[in-house]
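Chemist: pasting the sequence and the predicted coordinates here, then a few questions.
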Amino acid sequence: MKKTRILVVDDEPGFTRLLKLVMRQYDIREENDPHRAIETALSFRPDLILMDVIMPGIDGGNLAAQCRADTLLQRVPIVFLTAVVSPSEAGATSKEIGGFPFLAKPVSPEALERCIEEHLSAA
């Protein structure tokens, strides 16, 4: 059975490595250079993209807009992972940033798993 492909775009290599170790049931590709994220996504063809919001040179919002503008990536679900909003602040608020769902860092493996499954089934 083919594993679900997830692209993780985050400028912190330690975070992407940890995600890859914790979420072994998925085929995870790490991209720590946000400027290469579109190129990586086009070659990897992910089923879902997890993306940081604040990264050097290009933010997640602009990167997500570039994905939506590309015919091969426009239907790939994108979920932001961000430390800009804490888990307690995210509690009762709308769970979207710029029209995209988000999870607040630090995120538990269980919450991440639920989010991934929810967005894959909706796609």
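Modeler: Cool, the structure landed. From a predicted model like this one, the values you see are computed outputs, not experimental measurements.
Chemist: drop to CA atoms for contacts and neighbour counts, all remaining ones
Modeler: Noted.
Chemist: residue nearest the centroid of this structure?
Modeler: Nearest to the mean C-alpha position of the chain, counting by C-alpha atoms, centre = their mean, stands Leu50 at 0.7 Å.
Chemist: OK, contacts around Arg114?
Modeler: Arg114 sits next to no residue when contact means C-alpha atoms under 8 Å, 6 or more residues apart in numbering.
Chemist: circling back to that earlier point, any idea which helix or strand comes after whichever strand or helix holds the residue nearest to the centre of the chain?
Modeler: Using DSSP states H and E, Leu50 sits in strand 48-52. Reading on from strand 48-52 to the C-terminus, the next helix or strand found by DSSP H and E is helix 60-69.
Chemist: next, the one to line up against it:
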Amino acid sequence: MMEETVKSKKIRILLIDDEKDFGFFVKLNLEKTGRFEVTTTTSGSKGLILASKDRPDLILLDIIMPELSGGQVAEQLLENPDTAKIPVLFITAIASRTEVQSQQGTIGGRSLIAKPVTPEELMAKIDRLFAGK
């Protein structure tokens, strides 16, 4: 019985992306599966506060954003002991699918997925990140 409770726990995701519409649709598509609980913000600095406060299971992070870039946010996440171990999946429009595939879906040791991304692609990538956990 205890094992069923653990398996049914939703994966908590923090999405940090300055494109409000993208965030809305990612949240909608992931949450409608019943497997995910998604919090969104369009601000890197607010994302850092939410990550530290909420400690999500995964952070989806855009690379190109005003104020703080995704790289700067990722650096600050690593420097904070409360957030250093939270996996980050970069989501970007600056790399094509082909470029991402040629890098085996990683950049600087972090997972990467190219925009536009379908809900199925995103869920498959998240499933791979959590496989074996």
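Modeler: Sure, I can see it. This one's a predicted model, so the numbers in the text were calculated from it and none came from an experiment.
Chemist: picking up where we left off before, the strand holding Leu50 of the first structure: average distance to aligned residues in the second structure?
Modeler: Following the fit onto the second structure, the mean deviation recorded for strand 48-52 of the first structure is 0.3 Å by mean C-alpha distance after the TM-score superposition for the first structure.
Chemist: for that strand, packing partners?
Modeler: strand 5-9, strand 78-82, helix 109-122 (3 or more C-alpha pairs under 8 Å, 6 or more residues apart in numbering; DSSP states H and E).
Chemist: now do the same for Ser102 of the second structure: its match in the first structure.
Modeler: The equivalent of Ser102 of the second structure in the first structure is Ala92 (alignment by TM-score structural alignment).
Chemist: number of nearby residues for that match?
Modeler: 8 (other C-alpha atoms under 10 Å).
Chemist: for it, give its distance to Ser86 of the first structure.
Modeler: Distance, Ala92 of the first structure to Ser86 of the first structure, using C-alpha to C-alpha, to the nearest Å: 12 Å.
Chemist: re earlier: can you tell me how far the residue mapped onto the residue nearest to the centre of the first structure from the second structure sits from Ala51 of the second structure?
Modeler: Aligning on TM-score structural alignment places Leu50 of the first structure opposite Leu60 in the second structure. Separation of Leu60 of the second structure from Ala51 of the second structure (C-alpha to C-alpha): 11 Å.
Chemist: mutual contacts of these two, please.
Modeler: Shared contacts of Leu60 of the second structure and Ala51 (C-alpha under 8 Å, 6+ apart): Leu14.
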